[in-house]
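Asker: the amino acid sequence is not available; the structure is as follows:
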């Protein structure tokens, strides 16, 4: 079972090599009735999601989303890293900031969600507080061989 590790004094990007990505590596989901350029800006890869958005396809029961799935790499072994920044406006609650699919016990290994300005591991364990209306860094390192995910 994956166990989250919290906080580290060193820069979590130390020791990792950049992996080249092209547009072919990105599978994008956004509200089916909104043009891609209205929600996704290449370069900084900014995403917008609104509470009244439709799902990513007409027959989907999922909640609104604008997200990217990175493909073309084998995430079933080794040690990988994701780093990004998030901004959550005040009043948003229940939004998933990042998730890793392929859990041993469920569909996901990890979800970091915002509830009332605080980020939590799923809906329980508190990770960080007072994040409304400010940019914050998210760094996740899944170590498949050791069955651990570190997040910073």
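Answerer: Received it, and whenever you're ready, just let me know what you need. Everything numeric here is computed off the predicted structure, so don't read it as measured data.

Asker: from now on I want contacts and neighbour counts done on CA atoms only, so please keep to that.
Answerer: Fine.

Asker: which ones are touching the residue nearest the centre of the chain?
Answerer: Centroid-nearest residue in the chain, with CA atoms, centre = their mean: residue 98, separated by 1.7 Å. Going by CA atoms under 8 Å, 6 or more residues apart in numbering, residue 98 touches 110-113.

Asker: apart from its neighbours in sequence, what residue is nearest residue 54?
Answerer: Once flanking residues are discounted, residue 54 sits nearest to residue 31: 5.2 Å by CA to CA, 6 or more residues apart in numbering.

Asker: the one you found reaches residue 53, doesn't it?
Answerer: Yes. Between residue 31 and residue 53 there is a contact at 6.2 Å, judged by CA atoms under 8 Å.

Asker: give me the more crowded residue out of these two.
Answerer: Between residue 31 and residue 53, counting by other CA atoms under 10 Å, residue 31 is the more crowded of the two (22 against 16).

Asker: now do the SS call for that one.
Answerer: Recorded secondary structure, residue 31: coil (DSSP: H, G, I helix; E, B strand; the rest coil).

Asker: measure it to residue 59 for me?
Answerer: Using CA to CA, to the nearest Å, residue 31 is found at 12 Å from residue 59.

Asker: likewise for residue 88?
Answerer: Taking CA to CA as the measure, residue 88 falls 28 Å from residue 59.

Asker: before we move on, the earlier item: okay, the contacts of residue 98 in CSV with neighbour count and secondary structure next?
Answerer: Putting the contacts of residue 98 into CSV (neighbours: other CA atoms under 10 Å; DSSP: H, G, I helix; E, B strand; the rest coil) gives the following:
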residue, neighbour count, secondary structure
110, 22, strand
111, 17, strand
112, 23, strand
113, 23, strand
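
Asker: I'd like those as a markdown table, with distance to residue 103 appended.
Answerer: Shown next, in a markdown table, are the contacts of residue 98 (distance: CA to CA, whole Å):
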| residue | distance to residue 103 |
| --- | --- |
| 110 | 8 |
| 111 | 11 |
| 112 | 14 |
| 113 | 17 |
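
Asker: got another one to weigh against that:
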């Protein structure tokens, strides 16, 4: 009976361990292949009449983006709102499953701004926009992905499955959004600051450890 009791306890412990492991969320990059990325893939877009170093810097591995709501667009012929962004080049895509990863930091006071985009779509210019409004990170205007984000670093992952017309967003490895895309088009990733309605006078985001994956 003693051996039987020990066996049962050991078996139950084993089952508990397996159950616990099954509840642990997998990393969003599992099953993906990381692609080579260098500074040559980073195209800076900033107000066309301002020197780049007044709106964008890269120091100690951190990209810092600043834009003001009174700034001009990134080209003299554009009618878009002001932005300071990096457009990732060399990895435009029209099919497949692609993933962007980076760590972002938004200082307090920044609001009404898009900090990351999946560009391209049939029904709109973008398939995904992650925006900051009053300290919350949102997918477009809603839903809210994370609250109280100011002055903290967050891991950010967005997965775009073109064929399934699906977008997933993860914050610190936890899925926060799973929804429809906006149709297959010529897509690419962008990150930085891009003013939206209700933009604060000064907008800033910082990014580090940028990676691109494909499955």
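Answerer: Looks like it came in fine. Note that the structure is a prediction, hence the values are computed from the model and not measured.

Asker: TM-score for this pair?
Answerer: The TM-score (TM-score structural alignment, normalised by the length of structure 1) is 0.82; 145 aligned residues with a CA RMSD of 2.1 Å.

Asker: so what does the residue nearest to the centre of structure 1 match up with in structure 2?
Answerer: When structure 2 is aligned by TM-score structural alignment, the residue opposite residue 98 of structure 1 is residue 116.

Asker: leaving out the residues flanking it, which one is nearest to its match?
Answerer: Spatial nearest neighbour of residue 116 of structure 2, excluding adjacent residues (CA to CA, 6+ apart): residue 191 at 4.2 Å.

Asker: aligned partner of residue 148 of structure 2 in structure 1?
Answerer: When structure 1 is aligned by TM-score structural alignment, residue 148 of structure 2 is paired with residue 130.

Asker: excluding chain neighbours, what is closest to its match?
Answerer: The nearest residue in space to residue 130 of structure 1 (CA to CA, 6+ apart) is residue 117, at 5.2 Å.

Asker: run a quick neighbour tally on whatever residue of structure 2 lines up with the one you found.
Answerer: Matched across to structure 2, residue 117 of structure 1 falls on residue 135, judged by TM-score structural alignment. Using other CA under 10 Å, residue 135 of structure 2 has 20 other residues around it.

Asker: again with residue 134 of structure 2
Answerer: 16.

Asker: quick check: it touching residue 113?
Answerer: No. Applying CA under 8 Å, one finds residue 134 of structure 2 not in contact with residue 113, separated by 10.0 Å.

Asker: so which bits of stretch 45-58 of structure 1 are buried?
Answerer: The neighbour-count check on stretch 45-58 of structure 1 (16 or more other CA atoms under 10 Å) flags 47, 53-56 as buried.

Asker: list the contacts of the longest strand seen in structure 2.
Answerer: Ranked by residue count, the top strand of structure 2 under DSSP state E comes out as strand 202-214. The contact list for strand 202-214 of structure 2, computed with CA under 8 Å, 6+ apart, reads 29, 32-37, 61-69, 96-107, 109-111, 113, 115, 192-193, 195.

Asker: hmm, back to that, the residue nearest to the centre of structure 1 is in what secondary structure piece?
Answerer: Per DSSP states H and E: residue 98 of structure 1 is located in strand 95-101.

Asker: how much does that strand stray from structure 2?
Answerer: Superposing on structure 2 and averaging over aligned pairs (mean CA distance after the TM-score superposition for structure 1), strand 95-101 of structure 1 comes out at 1.0 Å.

Asker: those helices in structure 1, which residues are they?
Answerer: Applying DSSP state H to structure 1 gives no helices.

Asker: residue in structure 2 matching residue 15 of structure 1?
Answerer: In structure 2, residue 15 of structure 1 lands on residue 31 (TM-score structural alignment).

Asker: that match and residue 10 of structure 2, how far apart?
Answerer: For residue 31 of structure 2, the distance to residue 10 of structure 2 equals 33 Å [CA to CA].

Asker: same check on residue 167 of structure 2?
Answerer: Note on residue 167 of structure 2: its distance to residue 10 of structure 2, by CA to CA, is 42 Å.

Asker: who has more neighbours out of the two?
Answerer: Set residue 167 of structure 2 next to residue 10 and count neighbours by other CA under 10 Å: residue 167 wins out with 22 against 12.

Asker: still on that earlier bit, quick one, what contacts the match of residue 117 of structure 1?
Answerer: Going by CA under 8 Å, 6+ apart, residue 135 of structure 2 touches 108-111, 147-150.

Asker: and for stretch 130-141 of structure 1, what's in contact with it?
Answerer: Stretch 130-141 of structure 1 is contacted from outside by 12, 79-90, 117-119, 149-152, using CA under 8 Å, 6+ apart.

Asker: show the buried residues in the residues you listed.
Answerer: In the contacts of stretch 130-141 of structure 1, burial by neighbour count holds for 12, 80-81, 88, 117, 119, 149-152, counting by 16+ other CA under 10 Å.
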